Each structure stands twice: as C-alpha cells, then as structure tokens.
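Enquirer: Need a 3D model of the sequence below.
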Amino acid sequence: MNSTFRNAVRADVPLILTFIKELAAYEKMTDEVVATEALLEEWLFEQKKAEVIFALEGDCEVGFALFFHNFSTFLGRAGLYLEDLYVRPEYQGRGYGKAILSRLAQIAVERKCGRLEWWCLDWNQSSIDFYRGMGAEPMSDWTVYRIAGETLTQLGAPTAEE
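Expert: Take a look at the predicted model:
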C-alpha cells in the first residue's frame, strides 16, 4: 500500500463531520457528538484551532486524523496532539492507521515539535496493542481531568471581585 494524504479544505466540512460521527459510533459515544458543520467550519477554518488530514486510497478518503498543537513547558516547545484517528472499517488492517501516525510524526518533525501524543480508551485493546506495537508508551503516571458543560460555565463566570 502506498499511502497518500491530503489536507482538509473548507469544502470537506461535511465529510469531516461524517468521519467524526462514524468514529463516535465505533466508540459507542454517538450521543456525545454535538459538533455541527457550522462549528467545524468556524473552529477549523476560521479560527484555525485544529487541522485535519485524510488518508486516501486512490481518490477516496478512507481515514482521517484531527490534530492540533499543544505545548510542553519542560521541553520548551510545541508538540502535536492527536484528537482523533479513524480508519473506516472496510479499510482497517491495510496499514492506513500506521501510515496516518507516520504522517503525523513527519509533520511533528518538520515543525520541530517535541512529541506526538494522544489518548486511547481503556477498553480499546486492539488500538492499545496497535499503538504499543508502534513504540508508543502509555502515560500510566497521569490521570486525565476534564471540566466541561455547566461546570465549565460556572467556573468561568466572572466573580464579583472582577
């Protein structure tokens, strides 16, 4: 397999949302998808807060990755954070996942990033095995925390002191 890639453009917003919904179905998280085409267009193409690449078989998009820069104070430079990687089921097992990660590693190296990192669901043993097989190391000393929704709104509300 000779992988080719292309960067997403504004006209790809419906396709990006389709990939997100397919990934959510795979992860049994469909109810959590509130992204819309308008939101994706704003945050990906107007605010430029994340990027998307597609893996291609011929002219057909068979997988995608959505990623953005983070920053390591210890390294003193940016890294790449992979938010989502998804290969359509009928194309899995053909090397596209590895090719996408390799392409992201190339981008990280080209941009002089210090690392490439992502999260993986604990129950997704096939992905865990895949990532470990590529040399990725789990960050077992860390716990992910999240503030979202109403809690985020409340925490971010101006206080009387401001």
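Enquirer: Only C-alpha atoms from now on, for both contacts and neighbour counts.
Expert: Noted.
Enquirer: which residues does residue 83 contact?
Expert: Listed by CA atoms under 8 Å, 6 or more residues apart in numbering, the contact set of residue 83 reads 65, 66, 67, 68, 118, 119.
Enquirer: Wait, residue 72 touches residue 78, no?
Expert: Yes. Counting by CA atoms under 8 Å, residue 72 touches residue 78, with 6.0 Å between them.
Enquirer: Between those two, which has more neighbouring residues?
Expert: residue 78 (19 against 12; other CA atoms under 10 Å).
Enquirer: Could you find the closest non-adjacent residue to that one?
Expert: Distance criterion CA to CA, 6 or more residues apart in numbering; nearest residue to residue 78, sequence neighbours excluded, is residue 71 at 4.1 Å.
Enquirer: ok, and what's touching the helix or strand encompassing that neighbour?
Expert: Applying DSSP states H and E as the criterion places residue 71 in strand 60-72. Strand 60-72 is contacted by residues 16, 19, 49-56, 77-88, 91, 96-97, 100, 114 when judged by CA under 8 Å, 6+ apart.
Enquirer: and for comparison, fold this next one:
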Amino acid sequence: MDGVPRLGPRTGGTGLMSITIRPAVAGDGATLTRMIRALAEHHGYEAHFSAQPEDYEKFLADPAAINGALIACWNGEPAGCATWQRSYSTFIGRETIYMEDISVLPDYRRKGIGSALLRAMARFVLDRGAPRLHWLLMAWNGEARRLYAEAGAVIEDGNCHCILEGEALERLAS
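Expert: Modelled structure (predicted):
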C-alpha cells in the first residue's frame, strides 16, 4: 500500500491524543473482521455479515490488490478502520477511490478516530493522484452525516445503493 500515510500521535489543544493510523498488512485479518463485524452490528446487518479473517488476509497479502485498509489505534490498541477500493469514474475519466467503510469500535467512539481515518483517507487519495474519494452514507446515520458534512463532503440527495446478488444475479446473468 505505497502512499498510505502512517500517522503518529497527534497533539491537540487538550494535550496528547493517542491516535495512530497505519496501513493494514497481512496478519490483520482478525482485527478487520472484528471491526467490520461491529459495524454490521451497529447498522443492524449482522445477519448479512459472513466475512472471515482469511477473506481479508487474501487482499492484505496480495501486492496487486485493488483494495486496502487503514487501521487506527488508540494508545496502541486497534480501535477503528477504513476500507477502500480503487474505482473508476467514467464522467471524470480517472481512477477514484471508493471508501467502503469506516468503522470505530464502540469503546473508542467520540475520540476523534473516525475524523482521523477520514483525514488519512483524504491524504491517501491525494498521494495516489486521484481526484475523488466517494462512499455511501446510510440515510439514518446522523452521526456519520455530521462527521462528513463537517469535513466538507457533498452529500447528495436522491441517490441510493443498489445490490444485485444471489438468485437475482444468477437469473439476470442467464
């Protein structure tokens, strides 16, 4: 994950904030599983969560992977993550980065970890020379909406996320 920022502890007006961010690497599959499972539970989607640590290990070990992750630590303990994948905008004619998820474990929320992950993703996108970071926002998630709006994100009305899978995917493909 060349170009992924490694952020050390940050000092704020109240003293030392112990947030560090690093690229996820092979061996972090169990950590990502725990964090993404917590996100699925927070969103009420635990029944749809089926990823296993080895699923994440596959892309973490693949030097040609089109996706990756950042891990945020609070006082050295994994506390959150951001997962991303390369995308392409036909309107722009360039590669963009799609942020699949930001997840912060419940015990670490409201400590600035989500904001730090979003800043690190912005740095990563610019370091790659990509013009855009984009993601899906669940309409009901007011906390995330506030975080993204404060960061300056444009939050579009009217767009929705469509999924084609299982029998419907097979039926359409036949």
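Enquirer: Map residue 28 of structure 2 across to structure 1 for me.
Expert: Matched by TM-score structural alignment, residue 28 of structure 2 corresponds to residue 12 in structure 1.
Enquirer: same thing with residue 51 of structure 2?
Expert: By TM-score structural alignment, residue 51 of structure 2 lines up with residue 35.
Enquirer: is it true that its match touches residue 16?
Expert: No. Checked against CA under 8 Å, the pair residue 35 of structure 1 and residue 16 is beyond contact range at 10.3 Å.
Enquirer: could you pull out the strands for structure 2?
Expert: Counting by DSSP state E, one finds strands in structure 2 at the ranges 10-12, 15-17, 19-23, 67-74, 77-89, 94-104, 133-135.
Enquirer: The fourth one corresponds to what range in structure 1?
Expert: For strand 67-74 of structure 2, the aligned range in structure 1 is residues 50-57, judged by TM-score structural alignment.
Enquirer: what comes up buried for the strand holding residue 71 of structure 1?
Expert: 61, 62, 63, 64, 65, 66, 67, 68, 69 (16 or more other CA atoms under 10 Å).
Enquirer: ok, now stretch 29-42 of structure 1?
Expert: 40, 41.
Enquirer: Of the contacts of strand 60-72 of structure 1, keep whichever come out buried.
Expert: Using 16+ other CA under 10 Å as the burial test, the contacts of strand 60-72 of structure 1 include 16, 19, 50-56, 78-82, 84-87, 96-97, 100, 114 as buried.
Enquirer: From residue 57 of structure 1, how far out is residue 81 of structure 1?
Expert: Per CA to CA, to the nearest Å, residue 81 of structure 1 is found 25 Å from residue 57 of structure 1.
Enquirer: Please disregard the earlier target; I meant residue 78 of structure 1.
Expert: Residue 78 of structure 1 is 31 Å from residue 57 of structure 1, by CA to CA.
Enquirer: Map residue 83 of structure 2 onto structure 1.
Expert: In structure 1, residue 83 of structure 2 lands on residue 66 (TM-score structural alignment).
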